[in-house]
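Novice: Build me a model:
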Amino acid sequence: MELIEYGVIDGLPHYFASATDEYGKRELHSVYAEDSQQAYEFFEVNGYVDIVLHSNDASAVIDGLSPDTGSMIDRMLPLDLMQNHYQTIRKLSLALLKRLYWKLRWILAVVIGFLLLFQWNRGVLGNTRGITVIAILLLLPALVAYLAARFSVYRRYKQLLDAAFWGRWQEVLDQIPRLEGMFPEYDLDARAAVALSALGRLDEGLELMQPYADSSRVPRWIYWSRLADLYFYANDEEQIQNCVRLAAEDAPELPIVKLGHAHILIQFTTEYDRAKQLLEQTEKQHLDQQCKLSLQRFKGNLELKLGNYQGAKEYFLVCQQGIQELLASQPAALHMMQPGMQLDFDVNQAYFAIALAELGDRAQAEEMYQQALPRLQALGYQRIMDRYAKAIRS
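Specialist: Okay, here's the model as predicted:
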């Protein structure tokens, strides 16, 4: 699937979407827009149907800040990585090799044709030296493809995300210097700040985030949302709520902001009516794949708080199945989503186990909970572990 890109606008959020045109052809598209709703409407107005957003407003903002490396290999690599899901270096190499051969097909044809013509004119067609040169020309793209896959910056970034989503905080700090200049400075600094906070160095993390407090390129809402992550790992519930409130004041209509606000209200307050209202408003908007699934989980979280365990179970089941289908389908533009989706799956699994325990299905609850437990322990999700312990005892 080729990537179709519409007008690069520096600093504007960058969205990916799959859509079908009037001729029935389905393609991966890339568009710069003010927000996810505008991005969706762009395709709608231009006659596309079956529109599926792959980017939420947060990921689109970060992608819009990405520096241009100017490397042909790196410009070709992301789409191949999306389609191959980082599974193995071999698969990445083959995907890139296919692209390289296609890009270089005319150059290779001309060069090889010239060599054959030269040999024919000299009466040495098919000699060993000529065959060796042609073989080298044909094999060189394979070497380039392997090296690009083996040392790709995107693969390194995937390793950074894996470390972050498994709570290997020192590894996060060690990985970041290798990616400087290749990914948005804000994204790398924010991830470093979260790692510092999780390691008990909150003040250092806040200091690292300070330059972005009044940045013209980083939206205020995303600054406050990331700051809430720092306070989460510092176990400061008051500051978490304050940051989320400020993010909501800055961008009250963005789906991802509404979801985050509702989630915090459910987790840390008793403002369940307000949380329900936010979830209902969000459901009426155009959502990307990940936000759609988060909406189901947060609905389940709300039902848990209200004591409706059967309703909670049903929402968690929808979320679980949705994540499994999304990961199995390997849609384009999932290149940076996989680690986060796996994290979401484990967290949803834990809440699913809580609902099952409350309903008396302890055997299945324990089986599901044990699958999610390594992630909960790695990230220090004590609140979820305590809630399960309470449910399984009752």
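Novice: going forward, measure contacts and count neighbours with C-alpha atoms only.
Specialist: Will do.
Novice: Show the contacting residues for the residue nearest the centre of the chain.
Specialist: Centroid-nearest residue in the chain: Met337, 2.6 Å away (criterion: Cα atoms, centre = their mean). Neighbouring residues of Met337 by Cα atoms under 8 Å, 6 or more residues apart in numbering: there are none.
Novice: If we use 10 Å, what do you get?
Specialist: With contact taken as Cα atoms under 10 Å, 6 or more residues apart in numbering, Met337 is in contact with 54-55, 59, 82, 85, 158, 161, 290, 327.
Novice: now swap in Leu147 and tell me
Specialist: Leu147 neighbours (Cα under 10 Å, 6+ apart): 89, 93, 141.
Novice: Between those residues, identify the one with the most neighbours.
Specialist: Ser93 (25 neighbours; other Cα atoms under 10 Å).
Novice: gap between it and Phe151?
Specialist: Ser93 sits 11 Å away from Phe151, going by Cα to Cα, to the nearest Å.
Novice: One more, please, to line up against the first structure:
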Amino acid sequence: MPDYLATVRDADGRETTVNVEADTADEAVRMLREQGFEEVVLHTDDVMSRYSNQRKVAADFSPRDWVQLRSLPPGLGLFLIVAANSYRKLAFWMILLALVVGFSVFRGGPLNWLDWSCLGVLAFPAVFALGIALFSRGVPYRAMMDALHWGRWEEAISQADAMGSKVPAETIGFEKARALAALGRLDEARDLVKPFDDERVMPRWLYLSRLANLFDIINRHDDAIALFEQALELAPDNAVIMLGLANRLILHRRDHRRARQLVAEARTHALSDETAPMADLLDGLILLEEGAPRDALPVVEAAYRVYRRRRHRFLGYVSLGQAAVSLARVHSALGDRDLAVKLYAKVRPRMVAVGSSLVARYDREIGLL
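Specialist: Have a look, this model is predicted:
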């Protein structure tokens, strides 16, 4: 069953971060409120809850640790939390060893072999944490995702093949399939992910939404939208699917009416602090398409600031890229071409690298042509 992380506050104002098993985000929030919590901030959505796996490492990483990991650069965050937990568990011995070394320093004499041994033991948890941070599965995964998002398809495939069992097979499979599709090997890509079309591996709505990414990467956006429509039929209360579909409709069909309906419906369900900024960004894009850039500006700016703070996370810079382009489009519509071009220039190279069909349109809209 999926694990949902949430920060909650009880009637006495005490705040804690918890992990709750539930079938959906809506159910997770309802269960927590039934337990008497008055404020619930969800940290995982209906997709990420299937892969957070915090319960598997609960002895070393509390729910609070897991959430804090997201607020720090990946390597630094993992190092700090592993080191802190190690020192906390060994606090008595660490204090004792520190006192031994401190006594020698206080005497003013040279450190002896015992002092240096104590220092070595004191340093070991930090060295151990550094090794965990440097050789965690997140390092090669980030390298693979970086290659994907800069259009280095062969490199992404090589990185995926080297991942082995460090990451769930379906996660690697779909990322490798995207690279294959981009290289013109769509049939091979679809064959690669076909085994994951199994309810024992993932719900069909999730399979279809991931399959849509294969068509997005080759600019067959109508096919991607059709797959999201099918996913929504299977999971009509799933806010992640609603927002994913709304995003594609507003970007590729400029269908602000349907997009507005979908975002409004998504907001009636539980949104995590990861998905809520996307709903805000879509609200801004809808206002832009409706011819109200001045109203769109504060909405898009707020979403942009959120993504700026989260740029170090997995895929965070991709969301930041969309937010930056959206903000550039708003400023262009308001007549501030210099700022629009400055924002767009930060993102355009990556869009060109992956062959995005939106480049030509945005070039005209922002005034590069």
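Novice: Quick TM-score on the pair, please.
Specialist: The TM-score (TM-score structural alignment, normalised by the length of structure 2) is 0.84; 360 aligned residues with a Cα RMSD of 3.4 Å.
Novice: Name the nearest of the contacts of Leu147 of structure 1 relative to Lys305 of structure 1.
Specialist: Nearest to Lys305 of structure 1 out of these is Ile89 (Cα to Cα; 44.4 Å).
Novice: Tyr146 of structure 1 versus that closest one, what's the distance?
Specialist: Relative to Tyr146 of structure 1, and taking Cα to Cα, Ile89 of structure 1 is found at 7 Å.
Novice: Same check on Glu367 of structure 1?
Specialist: For Glu367 of structure 1, the distance to Tyr146 of structure 1 equals 40 Å [Cα to Cα].
Novice: Between the two, point out the one with more neighbours.
Specialist: Taking other Cα under 10 Å, Glu367 of structure 1 and Tyr146 do not tie; Tyr146 has more neighbours (19 against 11).
Novice: Tell me which residues touch the residue mapped onto His14 of structure 1 from structure 2, please.
Specialist: Using TM-score structural alignment, the equivalent of His14 of structure 1 in structure 2 is Asp3. For Asp3 of structure 2, the contact set (Cα under 10 Å, 6+ apart) comprises 18-25, 28, 44-46, 48-55.
Novice: what's the closest of the contacts of Met337 of structure 1 to Gln310 of structure 1?
Specialist: Closest to Gln310 of structure 1, out of all of the contacts of Met337 of structure 1 and judged by Cα to Cα, is Gln290, at 23.4 Å.
Novice: still on that earlier bit, quick check on the contacts of Met337 of structure 1: which are buried?
Specialist: 54-55, 59, 82, 85, 158, 161, 290 (16 or more other Cα atoms under 10 Å).
Novice: And the strands in the stretch 151-300 of structure 1?
Specialist: For the stretch 151-300 of structure 1, no strands turn up when DSSP state E, counting those that start in this stretch is the criterion.
Novice: try the stretch 251-369 of structure 2
Specialist: Using DSSP E, counting those that start in this stretch, strands in the stretch 251-369 of structure 2 do not occur.
Novice: All the helices of it, residue numbers only.
Specialist: 256-266, 276-289, 293-309, 316-333, 337-353, 358-366 (DSSP state H, counting those that start in this stretch).
Novice: The last one packs against which elements?
Specialist: The one in question is helix 358-366 of structure 2. On a contact count with 3 or more Cα pairs under 10 Å, 6 or more residues apart in numbering; DSSP states H and E, helix 358-366 of structure 2 meets helix 316-333, helix 337-353.
Novice: Could you identify which of the ones you listed is most buried?
Specialist: Across these, averaging neighbours per residue (mean count of other Cα atoms under 10 Å) puts helix 316-333 on top, at a mean of 23.
Novice: okay, that helix sits on what stretch of structure 1?
Specialist: Aligned using TM-score structural alignment, helix 316-333 of structure 2 spans residues 341-358 in structure 1.
Novice: after superposition, how close is the matching stretch to structure 2?
Specialist: Compared with structure 2 after the fit, stretch 341-358 of structure 1 shows a mean deviation of 1.7 Å (mean Cα distance after the TM-score superposition for structure 1).
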